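Q: I need the structure of the sequence given here:
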Amino acid sequence: MVGLAAGLVELGVVMARTVWMQDGLLRRSFHTIWMIPLSNLLVFAIFGILCVGISRLAPGWGSWWANRSLATLAGLAPLIAVPGLSASAALVPSFGAALWVCPFFERPERHPLGVRIRQWGLPLLVGIVGLLGVIAVFNRHGLSVTSQPRQATGGTLPSKGIPHNVPHVFLIVLDTVRADALNPRTMPRLQEFARRGATFQRAIATSPWTLPTHATLFTGRWSWELGVGPDRGLDTTFPTLAEELSAAGYATAGFVANLVFGRAEYGLGRGFSHYDDEKIDLIEVARASSIGWWTASKLSRLLDRALALAGKEIRHPLEPGTPRRSAREILQRVEAWMDRQLARQPERPVMVFVNLFDAHDPYLPPPEAPRRLRNRDWMPEEIALIRDWIGHTPRPRLPDEIETARLAYDECLLELDDRLGRFLDRLEEQGFLKNAVVIVTSDHGEHFGEHARQGVPIFGHRQSLDLPEIHVPLVIVAPKRIPAGVVVRDPVSLRDIPATLGHLTGLTTLARTFPGRSLFETATGDPRDWNGIVGRRDVLAEFAPRVDLPVERRYQGGAEGTLRAVLEGDAMLIRREDGVEWFYDLAKDPEQKHNRPEPDSWSGQLARTRLRQQLSLLAPVSTIPNTEPIRPATKHAPNLIPPQS
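A: Okay, here's the model as predicted:
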């Protein structure tokens, strides 16, 4: 009973923080509303068994200390959920409250209220938790208003039926996969599949992190138009792909491995008749509460030491990491949904969105994955390095540390590629690929020290608009619509994906609804002409860091202000909100080693002027606060660590 009561109080603290400090974004599963009380119940049950043992051994002082320890834990559980309040600071008031409360239950004859609580408290608490469970099951959107549907979709068939020969649509986003990952060493299956359609060698994400890029993929809008961020999801201003395809008669489903920014509460689930963004198992329930999370972290360290002493690889279910699900689990869920859909409505087209998270840090492939690039297990110090690769404070890395992290990243890519290849084989066997549009891309890349800011090498993403973070793979396969072996070298933006789907599906409603241009709008019937079909395109990327936070509280040091980048041909311009610019000639400098704020050649000056004009058209100055006159950057921050291949 004490555990459930403490859990409900902690839930109240979490909900208050969600409403008043996080704009209604829970940032975790909505099932948390019943998981937190159960997590506390589990922890208190274990601790209660220890207290009973102490009471039996020492009925006098042992019982006194056991009761007050349990009551102190009950007060500590909700207090450590308060932002900015440490466990040590919460311990004193918790113990003081325990000294005051315990007599109510130790001497019930002197406190009638204590008798009533002991009689009716447990049934009441169980009923409340059960009711919360029912609410969580029937409320898929959580508290955020941005996740509510823009229009009623429900996935029902339109009254006029579905147009003939409409293709299935598969949009697969490989989270945190760089463009150079598409090679025979790390992603051979995807590279082989890409030969069946079009490969875009210079595809640019609209942002260096997950939420804005996904929002653009679903709406065809630039990041500055959407305004999404950690505290603001995708609102209902613009329609989404899932909404429009549902209205056109598609059965729509989304499956997300990124359990932070991929959740429906951020608005990404809007329009899907089925959106799978939950991971519920015993471990997730156990560490749903603050006390449960703290206990799991301590047990994780004990398991690490035990496995290290036993000479085994330090991998176990309690190891820390970003909330995620493996590609194996996600794709099994996709296949199960598609099997059910085939059984119910075999003639109905499907639109399936899949987010796969295996390449995201920490770069640890599933324990069951085979070692493809090395013939031994990871050493304890290597596991520790990979787990804390990004860290909370920017720091230089040694070359051998970067090599270890990059090798681990490549292992994750190989496992991801293998799972994706098996899934595509399954689609082939079921006949889906005979009439389908398959798009495989990434939401952003990953830095491995190729560039630096403020004298600190950049690692991870959500740091800059340099190519390692925004240059992503893009493969589009559509039999009978796109010839095999197409390779496009011109820069393109992921913003044009919705318009491209409107073109390839033949649905005029999509073409009218979404801005941008189809990547194949100028294609002719001659396959030899397809490699040059793109031409000049609008290619814009944006990033607005939390510059109001000190560096040690940011994801990394990263950018010092809002950044915007435009590309055209081999020219690239990056501009910061205070007017500082970086200009690169990617034909001569593909790794962005040399900033050329004042190009020497006439052609370079013309390209820079054209990019400035394009940036002003794509992203009005009024959308950047405190814009100052343009001035070139005097010197690009030095590369302290050589780039890794």
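
Q: drop to CA atoms for contacts and neighbour counts, all remaining ones
A: Noted.

Q: and residue 564, that one's in a strand?
A: Yes. According to DSSP: H, G, I helix; E, B strand; the rest coil, the state of residue 564 is that of a strand.

Q: How many neighbouring residues does it have?
A: For residue 564, the count of nearby residues is 24 (other C-alpha atoms under 10 Å).

Q: separation between it and residue 401?
A: Distance of residue 564 to residue 401, computed by C-alpha to C-alpha, to the nearest Å: 31 Å.

Q: Please generate a structure for the following sequence too, so the two can be compared:
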Amino acid sequence: MAPDLRAYARMVGAIGVAWAVLAAVVAPWLIRLGFSERGPRPLNEIFDGRRHRSIEYMLDLWQTLAIGATVVLVLAAIAYRAWLGLPEARRRALLGDSADDPPMGSGSLVLWGAWLGLVGGFVEALARAARHSVATVPAEGFYVEFLWLSPLSGALGLGFVALLVAAICTALGLRPRLHRTTVLLAVPMVYGILQTPGVALHAAAELLLAFGVASMVARACVARAPALLPRLRRSGGAFAAAVLVFLGIGLWTSPGWAERRHLERLVDAPDGLPNLVLIILDTVRSPSLGLHGYDRDTSPTIEALAREGVMFESAISTTPWTLPSHASVFTGEGNAVLGTAVDRPLAESFTTLAEVLRDHGYQTAGFVANPDYTTSASGIDQGFLRYEDREIDLRRLITDSWVTRQILDRLLAFLTTRHRIPLKDAGTVTEEALTWMDSRRPERPFFAFLNLYDAHEPYETPEPWPARFGPEPSTTWETYYYANLHEGERVIDAELGRWVNRYDAGIAFADYQIGRIMDRLASEGIADHTIVIVTSDHGEMWGEHLEVGHGRSLYWPSLHVPLVMRYPGVLPEGVRVETPVSNRHVPRTIGTLTGIAALQAVPGSSLEPLWSGAGLADRVPPPMADIEPFTTGIAPWWAPVNEGPMKTIVMGRLQYILNGDGSEELYDIVADPREERDLAEVDAYEAELERLRATLAARSRPASGAREP
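A: This next block holds a predicted model:
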């Protein structure tokens, strides 16, 4: 055997043995370890998304992938041997090598990729900022972190691609060429910029444009190669300096540094003001809480708070989706007045609870998990000195530019059905809040707001919580939702119960984290000097009216939310208020509890008459809610909201719904909480129907400039 052939055979043999060990021993061992509780946390998190799949399923999946990869490796070995057998001139001819396309060293190639990624990521961030300045869409918002995370993420992504290209060229005995590698690297860079929200081009047009711009950049680089390549080889220090600059921007704009700057300008707080903790459980409906008689132990902590304070049995949100309902809780305004939408954040003209408390010397901080409608782009952050809406860690760095996001998605797609960019769970949000409480200034009263997202689809919680109440689903949420709902096949089957298990687990996990907050307040000796309020932004439909989810109608399960207040010595203990109320009255009620005059003047009503027995309960108006049709295709075609704007009012035990097509519905929410019997056509309820209809009409036509009472 010829020496070069023997060397090649040894190399192929070594690679083959290594691959066999990896495929047959190491990978199955890692899969088993990932499914156990003994493995490293990152490994457990990777495989956690397939918990509803058996370990046998994942091992079979790996076996299939390994067989396919083995075939590819064998073909690659044959092709590589054939390539080495070609004459040098023939190889260069096949590659189209040209003297006009200067070669690059491997180090220069990797550095070139990192530079292109850095510049491309920064341009991507600027494009997002420009988009945000002319068309603010909260779910596609711009965050100041983009200015430094996107460049660093882009540098990491394209640097990695360049490293792979350099390795392949080395294996093939080739030298990378400037024009060819620049096109290869610049295409994903430009295409990633074109993926910025608001760029309305067909995917094919974006790809053609990316190739065109990349070719122009490559030609310009080749034309300046005599000056460019030497500078590139010496640019390592400049690149490191650029990275340090972006890291400095990140440090300066971090929540902690921003809070320190704001604290220096904060006025002194009057003596005796209580602390405030407001917890909004995203998407938690009252019927799924033990607090409201549910047969599962989902809310022991909230139940304990209710025993020590006031619970409102029939509280509702102003609308069944996140942004406007949060805005109502913070401003006291009704949904119709706020004008928020999927493409309209809360306007700065509205005064929020956090702004009033900040102006009275409170140290204010928000810790939120909803990635779309409670971020700083939503406007909910107004008045907070510190607002933590995005985790800044290695995971975020890896996924903050288009290039790295695509690489990570492709690598992890077969491993997990969970979000590629994991959501902040209640444990993370709580840990952020507790860490902040450790560092806050003790001489000041504080306001801490927490948004806990675990009961929102895709209903994800860390182990061992997902299976707490029974078997997990056998499908992904997207598969279930779109197959059973979006396409009109509204099948409510056994799989629904498995998703309810996950939903209930999310509630229980969030409740546990509330317990951690209460334990910390108690350990610091400030629990009795802190107002604690727990509510939700809206409910969730689980099969009622063949609906799953929220934001599609105004039925009771989508609006009925918990509302519990605890403030020992001021609020009575164990009071249950049956009168229906809106949770938009929270700011005005806090004004009563704190004595802050500015809060006593905000829209809404104080709920104090309902627990004090002062005979002034009629000052609290019956709650209303409404919803407008979505303009972005969020609601399925069959959703009631697509018929037009919907309104509802709740008085006593009756809920009246006025649909967009003019039809009416009436339900007894006490006797029929699932609203399975429409009373609108029942003669015995004709007078009640007319009373609710007239009240809703009167409340829906306020005088010009007037606000809902």
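
Q: residue ranges of the strands in the stretch 151-300 of structure 2, please?
A: Applying DSSP state E, counting those that start in this stretch to the stretch 151-300 of structure 2 gives strands spanning 275-281.

Q: Oh, that last question was meant for the stretch 251-400 of structure 1, not what I typed.
A: 251-256, 274-276, 350-356.

Q: Just the buried positions in stretch 612-631 of structure 2, please.
A: Under the neighbour-count criterion of 16 or more other C-alpha atoms under 10 Å, stretch 612-631 of structure 2 has 617, 620, 621, 622, 623, 624, 625, 626, 627, 628, 629, 630 buried.

Q: try stretch 116-136 of structure 2
A: 116-129, 131-132, 136.

Q: Mind telling me what residue 37 of structure 1 corresponds to in structure 2?
A: Superposed on structure 2 with TM-score structural alignment, residue 37 of structure 1 falls opposite residue 151.

Q: Please tell me how far that match sits from residue 360 of structure 2.
A: Separation of residue 151 of structure 2 from residue 360 of structure 2 (C-alpha to C-alpha): 39 Å.

Q: more crowded one of the two?
A: Neighbour count, other C-alpha under 10 Å: between residue 151 of structure 2 and residue 360, residue 151 has more, with 29 against 18.

Q: so how far is residue 275 of structure 2 from the more buried one?
A: 40 Å.

Q: counterpart of residue 570 of structure 1 in structure 2?
A: Mapped onto structure 2 by TM-score structural alignment, residue 570 of structure 1 lines up with residue 653.

Q: longest helix of structure 1?
A: Counting residues, the longest helix in structure 1 under DSSP state H turns out to be helix 399-430.

Q: Can you classify residue 457 of structure 1 by secondary structure?
A: Taking three-state DSSP, the label given to residue 457 of structure 1 is strand.

Q: now the nearest residue to it once chain neighbours are set aside, what's its secondary structure?
A: Spatial nearest neighbour of residue 457 of structure 1, excluding adjacent residues (C-alpha to C-alpha, 6 or more residues apart in numbering): residue 449 at 5.0 Å. Secondary structure state of residue 449 of structure 1, per three-state DSSP, is strand.

Q: Counterpart of residue 449 of structure 1 over in structure 2?
A: Mapped onto structure 2 by TM-score structural alignment, residue 449 of structure 1 lines up with residue 543.

Q: One more: residue 286 of structure 1?
A: Correspondence of residue 286 of structure 1 to structure 2, assessed by TM-score structural alignment: residue 398.

Q: so residue 362 of structure 1 touches residue 391, yeah?
A: No. The criterion here is C-alpha atoms under 8 Å, and residue 362 of structure 1 misses it with residue 391 at 10.2 Å.

Q: More neighbours: the two, which one.
A: Neighbour comparison, residue 362 of structure 1 and residue 391: the larger count goes to residue 362, with 22 against 15 (by other C-alpha under 10 Å).

Q: so what corresponds to that one in structure 2?
A: In structure 2, the residue matched to residue 362 of structure 1 (TM-score structural alignment) is residue 458.

Q: Disregarding residues adjacent in the polypeptide, which is nearest to its match?
A: residue 477 (6.0 Å).

Q: How much space separates that neighbour from residue 205 of structure 2?
A: In this view, residue 477 of structure 2 and residue 205 of structure 2 are 32 Å apart by C-alpha to C-alpha.

Q: more neighbours, those two?
A: For residue 477 of structure 2 versus residue 205, the count of surrounding residues by other C-alpha under 10 Å is larger for residue 477: 16 against 10.

Q: hang on, the earlier thing: what count of nearby residues applies to the residue nearest to residue 457 of structure 1?
A: Neighbour count of residue 449 of structure 1, defined by other C-alpha under 10 Å: 22.

Q: is it true that it touches residue 463?
A: No. The pair residue 449 of structure 1 / residue 463 is not scored as a contact, 11.5 Å apart, by C-alpha under 8 Å.

Q: all strands for the stretch 501-645 of structure 1, in order.
A: Under the criterion DSSP E, counting those that start in this stretch, strands of the stretch 501-645 of structure 1 are mapped to 540-543, 563-568, 571-576, 580-585, 631-632.

Q: Export those strands as TSV, with columns for distance to residue 219 of structure 1.
A: Below are those laid out as TSV (distance: least, C-alpha to C-alpha, whole Å):
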stretch	distance to residue 219 of structure 1
strand 540-543	15
strand 563-568	19
strand 571-576	24
strand 580-585	29
strand 631-632	34
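
Q: I'd like to know which of the ones you listed lies nearest to residue 141 of structure 1.
A: strand 540-543 (26.9 Å; C-alpha to C-alpha).

Q: Find the centremost residue of structure 1, please.
A: In structure 1, the centroid-proximal residue (C-alpha atoms, centre = their mean) is residue 258; its distance is 4.0 Å.

Q: Trace that one over to structure 2, please.
A: By TM-score structural alignment, residue 258 of structure 1 lines up with residue 370 in structure 2.

Q: Would you agree its match is in contact with residue 455?
A: No. Checked against C-alpha under 8 Å, the pair residue 370 of structure 2 and residue 455 is beyond contact range at 10.7 Å.

Q: Return every residue with contacts to both of the two.
A: Residues touching both residue 370 of structure 2 and residue 455 (C-alpha atoms under 8 Å, 6 or more residues apart in numbering): residue 282.
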